[in-house]
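Colleague: Everything below, folded, please.
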Amino acid sequence: METKIGKLLTWLNESPSFNISSKIGIHETPHTGRGVILTNDKLHRNEVIISVPSTHQLNFHTVLYHISKYNTDINLLGITIPRSTENDKNYLKDLNRNDPRFFYYSQLSQEFLVSLSSFQLLSLYILSEWILLPYWSQNNSSDEYESDIKPIQSFWQPFFDVWPTKLELSSFPAIWDCDPDSYYKYLLEYLPFETSINYKRISNLIQIDWKVIQPVLSSWIDHMNSQQINNGLNCVLPTISDLYYQFLHIYTIINSRCLYAEVPLKSDDVKNNFTLVPYVDFLNHTSKADGHCIPSLNKLKKVKSCGIGEFQIRCGSMGYKMLKEEIFLNYGAHSNDFLLNEYGFVISDDKNLDWNFVNISNSVESLLENNSKMIKFLKENDYWGEYTINYDSISYRTLIALSLLVTKDVRRVEKLMQGLISEEFFLPKINLLLKSILTNYKTKYTNNLDYLLRTPIIEENTFCRQNVISLIKGTLKIIDHHLESM
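Modeller: The predicted model follows:
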């Protein structure tokens, strides 16, 4: 890995705008993986730690820029490669005209590319540059080619080389669901309710995105097979099933490593506003919202520049003084179920207690299902669904729904919503119902936990099972705290 990180730094240093503090370095442990640590001196508040130029980030704009090198029909002012000046024309002349990307990227229309989401475009492009380009180069050869010709390599290869393996990213519930051969599919039925909601949401997005890019990949595979026959080659080429598994891997890489950044061409949808930033993605998450590192994007001012802007990491208010101390970045105020679904890990429940919660929506909604009047009232007032409790309290949405259930009095609940009646009026009655609900949840999650703790391990990565165990323990901790206080 040190060699790969060295090559990554060499690649980044090709840009004069790249800067990394001499006080930090990469540290790797079997338990926590890679992280950034303080290697010497001190880091002070607001000190720039890492600065990565726009040209070396992967996002909607930079992908279009690189595709436009090989497809002259892609022409978006301020985004794609300019072709107006003599210098621009000379630059294009320097490209290898035998590069197979001239053919494959020419199949992509500007209208199609712009219509894609950031996830769809980046997945398709990374599949092309990381997985397919070696096959394209090989398939493009013939007997007349000299043996010493170097294979074509992607500009992004040093970035690809430091990405985590499939095994390292095997802890995402959505991947257990989407991968037909996953070892961990059995774990899905033991997940807490909220975690199940999130993994199903992500699984659905994965399948939608795959359906969008699959026709392009299938067309490319057909051409590769025809080209191989014409060139008299007999190499093993990837199938569409092979690319689907690669797509799942790439999808988790994007999802777990992207950083929020406004993408002008896609600014109307927050899900599209992200960028992948080399080296910055080595920074691990902390649940502490303040004090550690501060990310920022310095937007581009030059119209002809590539990308969306320089991405910087500055030291937070606490600073860093202890050698080998890990330098953290807060990914957001996220519960463990969100962290597992989006990033593939959970953190100590004690450290994340403020953000964890239990979703009891399915129980509350089932109690309401035969009362259309109550359901209509809750929907009209935007109090339908998302009934949660955290360690210290129940959410106001839950309070409203349970108050309606125990009193069946719409007028009184309306007064509660208006602040004309105190919550204390409803709490004694709510507690009886809530105790029953939580007791049922406790029984279910305790049984799930017991099964996972006593069942022999069959999978190669015990980290996945341990994450689910941690989630269940955290859920039971919240439930027990409320039951004990009743």
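Colleague: Only C-alpha atoms from now on, for both contacts and neighbour counts.
Modeller: OK.
Colleague: ok, for Gly474, nearest residue in space, not its chain neighbours?
Modeller: Asp349 (5.9 Å; Cα to Cα, 6 or more residues apart in numbering).
Colleague: and the one you found, how many neighbours does it have?
Modeller: Number of residues near Asp349 (other Cα atoms under 10 Å) recorded here: 18.
Colleague: what do you get for Glu365?
Modeller: If you count neighbours by other Cα under 10 Å, Glu365 ends up with 16.
Colleague: Next up, the contacts around it.
Modeller: Gly385 (Cα atoms under 8 Å, 6 or more residues apart in numbering).
Colleague: if I look at it, how far off is Trp384?
Modeller: Using Cα to Cα, to the nearest Å, Glu365 is found at 8 Å from Trp384.
Colleague: got it, and Ile308?
Modeller: To Trp384, Ile308 is 39 Å away according to Cα to Cα.
Colleague: thinking again about what came up before, quick one: residues contacting the residue nearest to Gly474.
Modeller: The neighbours of Asp349, taking Cα under 8 Å, 6+ apart as the test, are 336, 356, 470, 474.
Colleague: List only buried entries from the residues you listed.
Modeller: The neighbour-count criterion (16 or more other Cα atoms under 10 Å) marks 336, 356, 470, 474 among these as buried.
Colleague: contacting residues around Tyr343?
Modeller: Counting by Cα under 8 Å, 6+ apart, the residues that Tyr343 touches are 172, 252, 255-257.
Colleague: Who are the contact partners of Asn87?
Modeller: Shown here is Asn87, which makes no contacts under the criterion Cα under 8 Å, 6+ apart.
Colleague: here's the other one to compare against:
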Amino acid sequence: MNPALQDRRWRALLVWLESLGMQVDAEHLLRLSPLFTLPGPAKINLRTLQPHYPSRAQGRLLSATQLVSLHLSLYRPASQDDSESPDPFFGPYVSVLPREFDSHPLTWLVKKALSLPQTPFEARLPLLLPPGVLSDLTKVETRFWEDWQVVSNYVEEFPKVVHSVDGLPVLDFLWAWLNVNTRCLYDDLGLDRADNHSMCPIFDFANHAWMQPTMKPIQDDCPPAGVGELTCISGETSIAKDEELYITYGAHPNRFLFVEYGFVNPVSEELLASGQYFGEADVQALVEEMILGLGTTGVWMKQVLQDEGYWGDWTLHSAPEPAHPSYRLITALRLYHLVHTLDIEEQDSLALQPWRDTLSGTKDDISEENERVWRNTVLELCQILVNRAELGLQRLQAESETVGGLDWFGWMVENIRLLWWEEREVALAVARSIRRGETF
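Modeller: The predicted model follows:
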């Protein structure tokens, strides 16, 4: 972007925020000291937007994500770099939002679904992802299309909200939805938890730090209107003028950061080995295939796990030390191997009591043999992940040699490489823990 243009937009944003009562002290930022306070009316959320949009029949409303995405869609700046948002309420803020999300992995899937032109490498990118990452990305895509359908129905019900005879373009909605999904902060507005989030100027410009963020938001007591101020304070470490400020997007694994935000934490071998970084590997599909491969018994076992709240979300972790399988995975594998010792007629509550005793804490384990076999199964899962990651890295290397055209391709290749690398290293670390006989 043109630096002069960027500076002009930034200054316009500050003037707009100042007109709403915001004050900024940029001279010296001490530990746990206020940096600035964002006025409630400067936030884009369900509370600030609802007065400007008609309610649906029987009082049904759009969700926060849907309404904010609709609003941003309607006031997206034109594609030209020098255009500004025509938004009469939040124009200076919308004008400084990212102009495109071409590198976000959701964009690849949506463009494919719409049969839009893609470079050969861009079209193949989803196939280069670890299976668990692609599965999670597909879930994000499902959320997007569900929101698009609801908003499309709303626009049909209230066509006057769209100032265009062509309706609401899906790519404008994608741009808006990704701004909401990647930039909103949790903000207690007195609504259902899923709707308690806001687009917050200044806050959302901060990059992510997975540990020791240098600033964080503190909410004032929420007034009845639900649009209270949000104060940013510095973190535990003192910072100086002109030093970059970071917030944390949450203690999420790289798999989550990639599919939701489009980037990953840079991870080194030393960091992973330190026991400080919470690396994670997903074995959901592998274990699900094992269980359902038992046929009728597997279907029954799935129901048992669902009833007890332990179906799915099966993972391996590098931290806290020792590297370990998740308790949910251990629980599922204990049941899997217990069922191997039962006849189909024995699959009742009484037969499962030893397993349920481990859930209640009455017993530490089912038996020595059960512990041995489920730990061996974890070793097998680890080896599958390692082998799969090696092949994934080889394919990625081969594909990357053909990369050309867009500036972000090389950066994205490195992101995907780190996803494969982390999955492999976490699997190796867990395998070492199993062989050492670590207790989990």
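Colleague: In helices, which of the contacts of Tyr343 of the first structure appear?
Modeller: Judged by DSSP state H, helices contain the following of the contacts of Tyr343 of the first structure: 252, 255-257.
Colleague: Closest one of those residues to Gln57 of the first structure?
Modeller: Arg257 (11.8 Å; Cα to Cα).
Colleague: The closest one matches what in the second structure?
Modeller: Using TM-score structural alignment to pair residues, one finds that Arg257 of the first structure aligns to Arg183 in the second structure.
Colleague: Relative to Glu390 of the second structure, how far out is that match?
Modeller: Look at Arg183 of the second structure and Glu390 of the second structure: by Cα to Cα, they are 34 Å apart.
Colleague: still on that earlier bit, alignment lookup: the residue nearest to Gly474 of the first structure to the second structure.
Modeller: Asp349 of the first structure is assigned Val267 in the second structure as its aligned equivalent, the criterion being TM-score structural alignment.
Colleague: Its match: what secondary structure?
Modeller: coil (DSSP: H, G, I helix; E, B strand; the rest coil).
Colleague: repeat for Leu271 of the second structure
Modeller: Secondary structure for Leu271 of the second structure, judged by three-state DSSP, is helix.
Colleague: leaving aside the residues next to it on the chain, what's closest to it?
Modeller: Nearest non-adjacent residue to Leu271 of the second structure, counting by Cα to Cα, 6+ apart: Tyr277, 6.3 Å away.
Colleague: Where does the one you found sit: helix, strand or coil?
Modeller: Secondary structure assignment for Tyr277 of the second structure (three-state DSSP): coil.
Colleague: Kindly tell me how buried it is, as a neighbour count.
Modeller: Here the count is done by other Cα under 10 Å, and Tyr277 of the second structure has 22 residues near it.
Colleague: Next, work out how far apart it and Pro224 of the second structure are.
Modeller: Using Cα to Cα, which is the criterion applied here, Tyr277 of the second structure is 41 Å from Pro224 of the second structure.
Colleague: wait, what's in contact with whichever residue in the second structure pairs up with Asn298 of the first structure?
Modeller: For Asn298 of the first structure, the aligned position in the second structure is occupied by Asp220, per TM-score structural alignment. Each residue near Asp220 of the second structure by Cα under 8 Å, 6+ apart is listed here: 228-231.
Colleague: What of Ala323 of the second structure?
Modeller: Going by Cα under 8 Å, 6+ apart, the list of residues near Ala323 of the second structure reads 316-317, 426, 429-430, 433.
Colleague: Please report how far it lies from Ala273 of the second structure.
Modeller: Between Ala323 of the second structure and Ala273 of the second structure the computed distance is 10 Å (Cα to Cα).
Colleague: before we move on, what about Leu35 of the second structure?
Modeller: When Leu35 of the second structure is compared with Ala273 of the second structure (using Cα to Cα), they lie 36 Å apart.
Colleague: And the strands in the stretch 201-350 of the second structure?
Modeller: Ranges of strands within the stretch 201-350 of the second structure are 207-208, 215-219, 230-234, 246-247, 280-282, 315-317, 324-325, based on DSSP state E, counting those that start in this stretch.
Colleague: Give me whichever of the ones you listed is most buried.
Modeller: Scoring the strands of the stretch 201-350 of the second structure by mean neighbour count under mean count of other Cα atoms under 10 Å gives strand 324-325 as the most buried, with a mean of 26.
Colleague: Average offset of that strand relative to the first structure?
Modeller: Superposing on the first structure and averaging over aligned pairs (mean Cα distance after the TM-score superposition for the first structure), strand 324-325 of the second structure comes out at 0.8 Å.
Colleague: counting contacts, what elements does that strand pack onto?
Modeller: Using 3 or more Cα pairs under 8 Å, 6 or more residues apart in numbering; DSSP states H and E as the contact definition, the elements that strand 324-325 of the second structure packs against are strand 315-317, helix 408-435.
Colleague: aligned partner of Val358 of the first structure in the second structure?
Modeller: Counting by TM-score structural alignment, Val358 of the first structure lines up with Ala281 in the second structure.
Colleague: pretty sure that match contacts Asp313?
Modeller: No: the criterion here is Cα atoms under 8 Å, and Ala281 of the second structure misses it with Asp313 at 10.6 Å.
Colleague: ok, Arg388 of the second structure to Gln50 of the second structure distance?
Modeller: 49 Å.
Colleague: Nearest residue to the middle of the second structure?
Modeller: Computing the C-alpha centroid of the second structure and ranking residues by Cα atoms, centre = their mean puts Glu260 first, at 3.4 Å.
Colleague: one step back: which of Arg183 and Glu390 of the second structure has more residues huddled nearby?
Modeller: With neighbours defined as other Cα under 10 Å, Arg183 of the second structure and Glu390 compare such that Arg183 has more, 20 against 15.
Colleague: Let me see the contact set for that one.
Modeller: For Arg183 of the second structure, the contacting residues are 199-200, 204, by Cα under 8 Å, 6+ apart.
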